[in-house]
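Colleague: Requesting a structural model of the entry that follows:
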Amino acid sequence: MYALVDCNNFYASCERVFNPNLRNKPIAILSNNDGCVISRSDEAKAIGLPMGAPIFKWEGFCKVNNVQVFSSNYPLYGDMSSRVMALLEQFTPDVEVYSIDEAFLEFKGFDNHNFDDYGHQIRGRILKWTGIPTCVGLAPTKALSKVANKIARKFPEQTKGVYVIDSEEKRIKALQWIKLEDVWGIGRGLQKRLKVKNCKTAFDFVQLSDDWVRKSFSITEWKLKKDLEGISTLTLDEVKTKRAIATTRSFEYTFSDFDNIKERISTFAMSCSEKLRKQHSSCHMVYVMLSSDRHKKQEEQHRASRVVSLPSPTNSSLVISNCAVKAVASIFKRGIKYKRAGVIVTGLVPENNYQLDLFEQENEKHKHLMHTIDHLNSKYSDYKIKLGNQDLKRTWKMRQERLSPRYTTNINDIIVAK
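Modeller: So this is what the prediction gives:
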């Protein structure tokens, strides 16, 4: 048996946990640099605030409808997500964290359990211990648990936030109800190809012959079909190391001077290096990109990138930052107002298992220095140790004019009871 536990309107729910005055009020959470809406409460959806709405166009609408608008508070959301995922491990050791607000659970050896009761226990404990409302869908396969979760979310009064597909009758009814575009794993391209076969629902999809699906699509689509039929073919994914690591950001403002851009690139390179060391990897190549604001078409546009191959694999912030700064210097054009940049490290290999270079090796002192920097930053947080060409006052230069307190990760923002 599988379960999908999904946090309802997660970002908005995190804001409500520490500010009860926001309950039953429309809430909108903005993207980096307060650009557009990336999360809405049910109340905001009900009054017609669309996903992805540019806030500068919808500012008046939000004021008229008393929508509470917040900047993304990622430290708070990440910490609350960790708390929810830790609670899920109390119910089964087999947990796959699918995203910041949802996870798959597999129940092995739970044959005699009442899964409806168990689902309510999961939901109740998360709500009581974190204040985050969730929906729980349970079914014999991963794909069906996704369908069950959608039913629990769509019909909260009837299901009380928990729905179990535990019979053939329930499975068929659920597949007949869910539209093809709402099925987990079916994207736009696959939708178009299936609609040629007059597939409108998930039930129509599973009526197709196995042979036709195998010939027309990949093994992934065939496994999805079998999963929807109640035959488990999709298992929990193991945590894998990434093949590439990226840090890309829009700037707080447009920059036309090289000093500001160099500082941003150095910070992005530092972030990539830290992520490399966390997964015990090194990189062979550094990819740097720089682009102007494409929305300001009246201004001169410029977009460029550069790849730098390293003589030997490294995860040293010093080496990667130096390469990234040299790369961005070679593509920078004076007079252009740049809005976005990024650093991607690729060609990843294990840090303790790679081909040595006969003539050139990285300074052995870098490993000890990086270990010390990581230890100090972990101990004191807020990234106290930085490179000399980084901004010493701020980690990311993002516009966050509506940021709520970091209630759980900053001691100065902890709620004080009087």
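Colleague: Please make it C-alpha for all contacts and neighbour counts, starting now.
Modeller: Noted.
Colleague: would you list every one of the helices in the stretch 151-300 of the chain?
Modeller: 156-159, 168-177, 188-195, 202-206, 210-216, 219-228, 258-278 (DSSP state H, counting those that start in this stretch).
Colleague: ok and the second one relative to helix 219-228, angle-wise?
Modeller: Following axes from the mean of the first three to the mean of the last three C-alpha atoms, to 10 degrees, one obtains 130 degrees for the angle between helix 168-177 and helix 219-228.
Colleague: Pull out the buried residues from helix 168-177.
Modeller: 171, 172, 174, 175 (16 or more other C-alpha atoms under 10 Å).
Colleague: Check the first one too.
Modeller: When neighbours are counted by 16+ other C-alpha under 10 Å, the buried residues of helix 156-159 are found to be residue 159.
Colleague: So which residue of this structure lies furthest out from the middle?
Modeller: Centroid-distance maximum for the chain: residue 359 at 41.2 Å, with C-alpha atoms, centre = their mean.
Colleague: In three-state terms, how would that residue be classified?
Modeller: coil (DSSP: H, G, I helix; E, B strand; the rest coil).
Colleague: Sequence B follows; please return its structure for comparison with A:
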Amino acid sequence: MARAYALSDGNSFYCSCERVFDSSLARVPVIVLSNNDGCAIARTQEAKSLGIKMGDPYFKIKNYCNLSGIKVYSSNYTLYGDMSARVNDIYRSFSPRVEIYSIDESFLDLTDVQASHRVSLARDMRSTVKQWTGIPTCVGIGPTKTLAKLANHIAKTIPELGGVCDLSDEEERAAWLVRTSLREIWGVGPATARKLEALGCDSVGDVRDLDPRLARKGMTVVGERLVYELRGIPCLDLETVAPTRKGCAVTRSFSDRVDDLPRMEEAVATHASRLGEKLRQGRLGTDHVTVFFHTSEHDRDRPQRSVSTVVTLPEATNDTLVLAKAAVSGVRRVWKDGYRYSKAGIITTDLMPLEASQRALIGGLDRERSRPLMEALDDCNRRHGRGSVVLASSGWAKARSWSTKFNMRSPRYTTRIDELPTIR
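Modeller: So this is what the prediction gives:
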């Protein structure tokens, strides 16, 4: 049986989440900003029509937003993540196989659905998601994941399609492909687009008609797969089980420049705590961490510095106490006064399942003592909210002058009882 995939995507997902809980935002231009209220990362159609572009720095458009009546919000990732989970629960009632591709996009396997029923099922799914969660979506259907992604783009840009586009039929697909720019192909960035244009391609149809060997020569095996996927030959299956992490990073820009050692130690210890939490979720461990911090290139009148150091551990671990101690030692190793640092982080690679990792003969860690302590730490933070129990080296959350700014964040309606919507 021929494969069939659907890609369902939340329209302006972050902004739509804000609108669900504030009816006054309907048909009003809305944007959501990145960490530290830096750049526009989500925009409603009304905001796009007013000229707000993806990535516009907020400090440049702040006055324009005020004059134009554009509502501005800080990122509320707790709310967005919970709404995403609710939407995906609905998707699973329409398909047994769902791949969560991103916070607002999911692939569904519709192979077992009759071809004549797929569009009506997609419309029913859109209606259900809108009724149960308030989130508007668009659905693209195709015989490959690449074509489903392309169909989703068409569904978003052609209102007459009613939010659903099906590229399963070969003749209909051919008509759409010659009308669509190759820059709309999933995974084709500016550099790849220039390579394809140099080969004489202008539309998606031109890329589909490329010799696969030529595509492989210019863009490796990824280019060859792309050509086959556009021809309706599946090369990518759904990833319903998330692949095991190979690496992990926790990095943050500071809301204010950090120029003293105690605050840098506090920030890096906080990042190490989050790293340990992520590793424990995957039952993984690491035997080394890389700590880095640097100044901002925008502080052109200030001295610049960027440093990193690797701290090796005696054996693999995911113990927050061990990771934080190692991270702080790395900071002390490379710290220099006289600089205003703008960002810091902790990175690790070559992760391994903790139970299968090799133990140290000398100077090993006490895992038997560590495990119940970390379980208790995670349980407290799950039950009472992240940051309820922290290391002393991470400092008191409300006193962290460097922590990320969310000055215009909406309430976390679905996960914090003290932030529930109120009716007056």
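Colleague: just to revisit the earlier point, any chance of TSV for the helices of the stretch 151-300 of structure 1, columns distance to residue 319 of structure 1?
Modeller: Listed next are these as TSV, based on distance: least, C-alpha to C-alpha, whole Å:
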stretch	distance to residue 319 of structure 1
helix 156-159	53
helix 168-177	54
helix 188-195	42
helix 202-206	51
helix 210-216	47
helix 219-228	40
helix 258-278	9
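Colleague: Tell me the counterpart of residue 137 of structure 1 in structure 2.
Modeller: Matched by TM-score structural alignment, residue 137 of structure 1 corresponds to residue 140 in structure 2.
Colleague: Next: residue 248 of structure 1.
Modeller: Using TM-score structural alignment, residue 248 of structure 1 pairs with residue 251 in structure 2.
Colleague: That match contacts residue 344, correct?
Modeller: Yes - using C-alpha atoms under 8 Å, residue 251 of structure 2 is in contact with residue 344, at 5.9 Å.
Colleague: Please say which of those two ends up with more neighbours.
Modeller: Taking neighbours as other C-alpha atoms under 10 Å, residue 251 of structure 2 and residue 344 compare with residue 344 leading, 24 against 18.
Colleague: before we move on, the earlier item: would the match of residue 137 of structure 1 count as being in a helix?
Modeller: No - assigned with three-state DSSP, residue 140 of structure 2 falls outside any helix and is strand.
Colleague: how many other residues sit next to it?
Modeller: Neighbours around residue 140 of structure 2, by other C-alpha under 10 Å: 29.
Colleague: Which helix or which strand is home to the residue lying closest to it once chain neighbours are set aside?
Modeller: Of all residues not flanking residue 140 of structure 2 in the chain, residue 152 sits nearest, at 3.7 Å (C-alpha to C-alpha, 6 or more residues apart in numbering). When elements are assigned from DSSP states H and E, residue 152 of structure 2 belongs to helix 145-157.
Colleague: and that helix, how far from the chain's centre?
Modeller: 20 Å (C-alpha atoms, centre = their mean, to the nearest Å).
Colleague: In that helix, which residues are buried?
Modeller: For helix 145-157 of structure 2, by 16+ other C-alpha under 10 Å, it's 145, 146, 147, 148, 149, 150, 151, 152, 153, 154, 155, 156.
Colleague: tell me the average deviation of that helix from structure 1 after fitting.
Modeller: Superposed on structure 1, helix 145-157 of structure 2 shows a mean distance to its aligned partners of 0.8 Å (mean C-alpha distance after the TM-score superposition for structure 1).
Colleague: Identify all contacting residues around that helix.
Modeller: 5-9, 107, 138-142, 161-167, 184-186, 226, 229-230, 232, 234, 236-237 (C-alpha atoms under 8 Å, 6 or more residues apart in numbering).
Colleague: And the strands in the stretch 301-418 of structure 1?
Modeller: 303-314, 338-346, 349-350 (DSSP state E, counting those that start in this stretch).
Colleague: Quick check: the first one compared with structure 2, mean distance?
Modeller: Superposed on structure 2, strand 303-314 of structure 1 shows a mean distance to its aligned partners of 0.8 Å (mean C-alpha distance after the TM-score superposition for structure 1).
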